[in-house]
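Trainee: What follows is a predicted protein model with its sequence.
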Amino acid sequence: MFSERNKQMMSPTQISPSGNKEYFIDRDGHVFRYILQFYRTGKIPWPDQNNYDGGGVGDLPTNHIGRSLVTGNDNSSARTLSTAAASTLITRQEIENEMDYFQIPAPTHEPITISYPTLAIAKQLDAFINSLKTCFTSIAQNFIVDISIMFYEDKRLPQANLKEVDNENVKMVINELVYKLFHDFALVGFEILDRFGQDIGVYLMETLPGLSWKLTRGYYDRRYFVSLSTTIIDHQGILDNSCLAKRNNV
């Protein structure tokens, strides 16, 4: 703050009896408090979407920070006057100019405000991937090495296709599992695979050793086939990773 560039601020206006120096800094106090915050925390409190100093009005421009007209610690008064009509706005440019004045380096990148829909879709994507992982784990535990799941553009319920299974009872159990895991994705499964299918496949094969993933799109009935398969069951590997391994080593 007290660099050579700002020589006019380097001479104290007054020295107290205890020897403390007091300075007069001719700056806008509302903007300057962001500079003080930087010296306290090492960070500039940049404007966030629907978040400003006024205390709760969320419809102000996202490139401004609210500035309450009240000072002091009377929180009730501050809340009363913290409305759009009783606030002054500090622009991001004002803060950047103040940073330049005090020679504070600008950040290399600005914080990114992520919209709520983006976060909601990301959460839905995670849930879809977790269902695929659960499905693969379940079929492997039932000694099934291959399953295809169909997701339709017309929002029909996803369906399972068990190529290597002839037993109707097994098919019924797996179909119930697929319904339980994926019925919530009837509306979005096709869209998720259309947008993120390749990334999902790479992620699953990296995180689930032994998984083979194949995504195929049908053009006549507008659907995606997700094929989950694994290598032939490793009998010795199962024993070695079970409680029986300890018994055999006794």
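Mentor: Yep, that arrived. What you are looking at is a predicted structure, and each value in this text was computed from that prediction instead of being measured.

Trainee: okay, CA-based contacts and neighbour counts for the rest of this
Mentor: OK.

Trainee: For the protein, which segments count as helices?
Mentor: 29-41, 75-81, 92-101, 116-141, 168-182, 189-207, 235-240, 243-249 (DSSP state H).

Trainee: Adding distance to I65 and mean neighbour count as columns, could you present those in TSV?
Mentor: Putting the helices of the chain into TSV (distance: least, CA to CA, whole Å; neighbours: other CA atoms under 10 Å) gives the following:
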stretch	distance to I65	mean neighbour count
helix 29-41	10	15
helix 75-81	15	13
helix 92-101	7	16
helix 116-141	20	15
helix 168-182	43	15
helix 189-207	36	16
helix 235-240	60	11
helix 243-249	61	10
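
Trainee: ok, second structure coming up, stack it against the first:
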Amino acid sequence: MIEIKDKKDIGDCDSKNVRFNERIILNVGGVKYETYRSTLTAYPNTLLGTMFADRNLSLLYKTDGNEYFIDRNGHAFFYILEFYRTGRLSWKEEEGNCICGTEGHLTIGNDRGNITREELISEMQYFQLPVHTITSSFIHRAAGQRLTHFMRSLEKVLHILASEFQTSIRIDFRKNKLAPHITILSSGDEDTTLKAAVIKVIKPHGTVGYVILSTYGNEIKRYLESEVEGVTLEVNHVDNFNWFRLEMKINGLENNLVLENSVIIICMCMYTGVTCMHNETLLETWIYG
């Protein structure tokens, strides 16, 4: 038997609130879930919200203490209960219309990952939950994932630049959806191998880069400048050519920090037996003698 417990803590409260938030166990097709009655009654127009309303408690049949059996899909019910708890569906749609839980949730074997879209819709209809939330959640999640992929690609470009000891790049995303134009500013745009590596990362976003920057340019700038230390971004619209220009700059590669993140310092520590310290004077001693 699989048991899943709600971690919600009702805290200190009077006896009336304790009664209202009394814990119940829902045995759904052999999978047990522990939650609070108030979690369910927060949605009074749904099946469980109606079932556990005060006026209907006397009609319910308990199978074991405060346990109630429901003959439905126990693994799909994970998503049903998450909707009651959060008001959202915590799933993402993979290839083949397979619904899988997001990272960070409890694992319930392999069966939960095999719940199809049709099965989930059937369970939502049975429990009288708004089925349109599936479509809404899927649409916004798809767009959000593309935006995330775009930002991760920019981070990867910065990694490529730093690994080649370059510090600035300009990427022009065109409205006509042609391939982005890339200029390695710090190399005089002569490093064709480096450009090819960047193009490989950026090219998949050529059709949407213009739209993403026109809509979320400021948010992308704030995110990357806060997450990647020492990096600045500028996003501007080039009216004459009708494209969005993104310039990213690494504000100098600090030699000491580069050394601290290289195997050189590790080897020095092992060879000399000296404890490694993030100390500029010590580094200069090792390097220059």
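Mentor: On my side now, so go ahead. Note that this is a predicted model, so its numbers are computed, not measured.

Trainee: follow-up on the earlier one: indicate which one of the helices of the first structure is closest to N161 of the first structure.
Mentor: N161 of the first structure sits nearest to helix 168-182 of all the helices of the first structure, at 8.5 Å, using CA to CA.

Trainee: would you list the helices of the first structure in JSON lines and tack on distance to Y224 of the first structure?
Mentor: Below are these laid out as JSON lines (distance: least, CA to CA, whole Å):
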{"stretch": "helix 29-41", "distance to Y224 of the first structure": "51"}
{"stretch": "helix 75-81", "distance to Y224 of the first structure": "54"}
{"stretch": "helix 92-101", "distance to Y224 of the first structure": "47"}
{"stretch": "helix 116-141", "distance to Y224 of the first structure": "14"}
{"stretch": "helix 168-182", "distance to Y224 of the first structure": "14"}
{"stretch": "helix 189-207", "distance to Y224 of the first structure": "7"}
{"stretch": "helix 235-240", "distance to Y224 of the first structure": "33"}
{"stretch": "helix 243-249", "distance to Y224 of the first structure": "40"}
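
Trainee: Select, out of those, the one closest to E110 of the first structure.
Mentor: Nearest of the helices of the first structure (CA to CA): helix 92-101, 11.1 Å.

Trainee: about what we covered before: out of the helices of the first structure, which comes closest to E22 of the first structure?
Mentor: The nearest among the helices of the first structure, by CA to CA, is helix 29-41 at 15.5 Å.

Trainee: Surely R92 of the first structure and I44 touch.
Mentor: No. Look at R92 of the first structure against I44 with CA atoms under 8 Å: they stay out of range, at 10.7 Å.

Trainee: residues in the second structure aligned with stretch 121-136 of the first structure?
Mentor: Mapping stretch 121-136 of the first structure onto the second structure (TM-score structural alignment) gives residues 143-158.

Trainee: Give me the mean deviation of that stretch from the first structure.
Mentor: With mean CA distance after the TM-score superposition for the first structure, stretch 143-158 of the second structure departs from the first structure by a mean of 1.1 Å once superposed.

Trainee: So which residues make contact with that stretch?
Mentor: V198, V201, I202, H205, G209, I212, I220, L224, M248, I250 (CA atoms under 8 Å, 6 or more residues apart in numbering).

Trainee: distance of the equivalent of the second one over in the first structure from Y219 of the first structure?
Mentor: With TM-score structural alignment defining the correspondence, V201 of the second structure maps onto L181 in the first structure. Distance, L181 of the first structure to Y219 of the first structure, using CA to CA, to the nearest Å: 25 Å.

Trainee: what's near enough to touch the counterpart of L233 of the second structure in the first structure?
Mentor: L233 of the second structure maps onto W213 in the first structure when the alignment is built from TM-score structural alignment. Contacts of W213 of the first structure were listed using CA under 8 Å, 6+ apart, and they are G201, L204, M205, V226, S227, L228, S229.

Trainee: wait, what's in contact with the closest residue to the third one other than its chain neighbours?
Mentor: Looking back up the chat, that one is M205 of the first structure. Once flanking residues are discounted, M205 of the first structure sits nearest to L211: 5.6 Å by CA to CA, 6 or more residues apart in numbering. L211 of the first structure makes contact with L204, M205, L228, S229, T230, T231, according to CA under 8 Å, 6+ apart.

Trainee: Now which residue in the second structure aligns to the fifth one?
Mentor: Looking back up the chat, that one is T230 of the first structure. When the second structure is aligned by TM-score structural alignment, T230 of the first structure is paired with I250.

Trainee: do D146 of the first structure as well
Mentor: Match for D146 of the first structure (TM-score structural alignment): S168.

Trainee: can you tell me how far that match sits from N45 of the second structure?
Mentor: Distance, S168 of the second structure to N45 of the second structure, by CA to CA: 57 Å.

Trainee: do E254 of the second structure as well
Mentor: 61 Å.

Trainee: With L120 of the second structure instead?
Mentor: Relative to N45 of the second structure, and taking CA to CA, L120 of the second structure is found at 19 Å.

Trainee: Likewise for E164 of the second structure?
Mentor: Plainly put, E164 of the second structure is 60 Å away from N45 of the second structure if you go by CA to CA.
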